[in-house]
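J.: Sequence first, predicted model second:
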Amino acid sequence: MTKWTVDQSHSTVGFEVKHMMVSKVRGQFDAYTSTIDAADLTDLSNASIAFNFDVASINTHSADRDNHLKSADFFDVENFPEITFRSTAIVKEGDDYKVTGDLTIKDVTKPVTFDVEFGGKGLDPWGNEVYGFEAETKINREEFGLTWNTALETGGVLVGRDIKIKVELEVNPAS
């Protein structure tokens, strides 16, 4: 197996959630570590994939909202500073994959499956291999202990239940 590195300057680990039942709030985690072990990134079938996200690095482009998300109302960063993902099964479907793994948020672990699209491979201007992937899944935040909400006068709630997690990765061989 070869170790591969996620190029964080060309990758994003993001999410989106309904806000006030009418729009979406998007954000990302700016700090994370990853481990990808695979013989060949054009066939992830036997790969091992792991991510650790620094919850304090959450960035929704609103300091007040980010601070609320870090508080005990949501992620409780003081007690649960990381979110983790560990792959448990990878199934190839044409050029794409279903990557199933254990997602842990606030010490609650649930299986999730990402739909992963292989974006292709190429060489950068310095002759290094570069691979691209896009992945997406949807989780119910309440199943992970993220239950804070408030009712709206017009009906509905402030924060949607479903969270879309969207990952765009550029991956290179570890140096």
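T.: It's in. Residues are numbered from 1 along each chain as shown.
J.: only C-alpha atoms for contact and neighbour calcs from this point on.
T.: Noted.
J.: Using the three-state scheme, assign residue 64.
T.: helix (DSSP: H, G, I helix; E, B strand; the rest coil).
J.: Which stretches in this protein count as strands?
T.: For the chain, strands defined by DSSP state E occupy the ranges 2-6, 12-19, 23-29, 32-38, 48-54, 58-59, 82-93, 96-105, 108-123, 129-140, 159-173.
J.: A further structure is provided below for comparison with the first:
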Amino acid sequence: MTKSKWNLDPTHSGVDFSVKHMMFATVKGGFQSFNAEIEADPTDLTTADITFSVDLASVDTRNEDRDNHLRSADFFDVENHPTLTFKATNIEKTDENEYNVTGDLSLHGETKSETFVVSFEGTGVDPWGNEKAGFAVEGKLKRSDYGLTWNAPLEAGGVLVGDQIKISLQLQAAKA
């Protein structure tokens, strides 16, 4: 295959996260609004140009009060920092259909280099003749690296919200 433009299919894609709550439970959530600009040969991502963005106001943890708190100045501060962005700067093939994708992640006014594991899941043609490609993305980041330090101490020790955030994306894209 040759390098082509691919358009993200948001109805068949998802951006999810999980974080420890009270040091022993896990809270999961996701974002309903996100976009990607992809120019790639999906069978060899090493030369791909990838930019990804997330509308942080679209956070959804299935709890309105928690979502509003995440949008507030205590966390994302969406009024001043509405978007998370990622721009790939280096892509290294680590195994058949597996890559380490490193790039600049910008969140809450801070930009750091982060690496995500990306798996190429395959291509196919949908019933309407559109060529599609699937990708799975996994990674972790520390929210404190981005100035997201709000927390509450627990009476028995520890804190309410963990620092490590696990990221999981399932992406489907259509060849432009």
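T.: Yep, it's here. In this text the structure is predicted, and so the values were computed from the model without any measurement.
J.: tm score of chain vs chain?
T.: Remark: TM-score between the superposed chains equals 0.96 [TM-score structural alignment, normalised by the length of structure 1]; 173 aligned residues with a CA RMSD of 0.9 Å.
J.: want to throw the strands of structure 1 into TSV with distance to residue 151 of structure 1 and mean neighbour count?
T.: Shown next, in TSV, are these (distance: least, CA to CA, whole Å; neighbours: other CA atoms under 10 Å):
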stretch	distance to residue 151 of structure 1	mean neighbour count
strand 2-6	40	18
strand 12-19	12	19
strand 23-29	16	16
strand 32-38	33	18
strand 48-54	30	19
strand 58-59	24	20
strand 82-93	27	18
strand 96-105	24	20
strand 108-123	25	16
strand 129-140	18	18
strand 159-173	9	19
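J.: How much space separates the residue nearest to residue 49 of structure 2 when sequence neighbours are not counted from residue 120 of structure 2?
T.: The spatial neighbour of residue 49 of structure 2 that comes closest, neighbours along the chain excluded (CA to CA, 6 or more residues apart in numbering), is residue 39 at 5.1 Å. To residue 120 of structure 2, residue 39 of structure 2 is 14 Å away according to CA to CA, to the nearest Å.
J.: picking that back up, tabulate the strands of structure 1 (CSV), appending distance to residue 72 of structure 1.
T.: Shown next, in CSV, are these (distance: least, CA to CA, whole Å):
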stretch, distance to residue 72 of structure 1
strand 2-6, 30
strand 12-19, 19
strand 23-29, 18
strand 32-38, 21
strand 48-54, 16
strand 58-59, 14
strand 82-93, 14
strand 96-105, 13
strand 108-123, 15
strand 129-140, 18
strand 159-173, 16
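J.: Would you mind confirming that residue 174 of structure 2 makes contact with residue 132?
T.: Yes - counting by CA atoms under 8 Å, residue 174 of structure 2 does reach residue 132; the two are 4.4 Å apart.
J.: on that earlier part again, can you tell me which residues contact the residue nearest to residue 49 of structure 2?
T.: Taking CA atoms under 8 Å, 6 or more residues apart in numbering as the criterion, residue 39 of structure 2 is in contact with 3-6, 48-50.
J.: Can you tell me what it aligns to in structure 1?
T.: Correspondence of residue 39 of structure 2 to structure 1, assessed by TM-score structural alignment: residue 37.
J.: Could you do residue 97 of structure 2 as well?
T.: That one, residue 97 of structure 2, aligns with residue 95 by TM-score structural alignment.
J.: Look up the closest residue to that match, ignoring the ones flanking it.
T.: Nearest non-adjacent residue to residue 95 of structure 1 (CA to CA, 6+ apart): residue 118, at 6.1 Å.
J.: Structure 2: which residue goes with the one you found?
T.: In structure 2, residue 118 of structure 1 lands on residue 120 (TM-score structural alignment).
J.: from the middle of its chain, how far away would stretch 5-22 of structure 1 be?
T.: Relative to its chain's centre, stretch 5-22 of structure 1 lies at 7 Å (CA atoms, centre = their mean, to the nearest Å).
J.: What residues in structure 2 pair up with that stretch?
T.: Going by TM-score structural alignment: stretch 5-22 of structure 1 matches residues 7-24.
J.: Indicate which one of the strands of structure 1 is closest to residue 73 of structure 1.
T.: strand 159-173 (12.3 Å; CA to CA).
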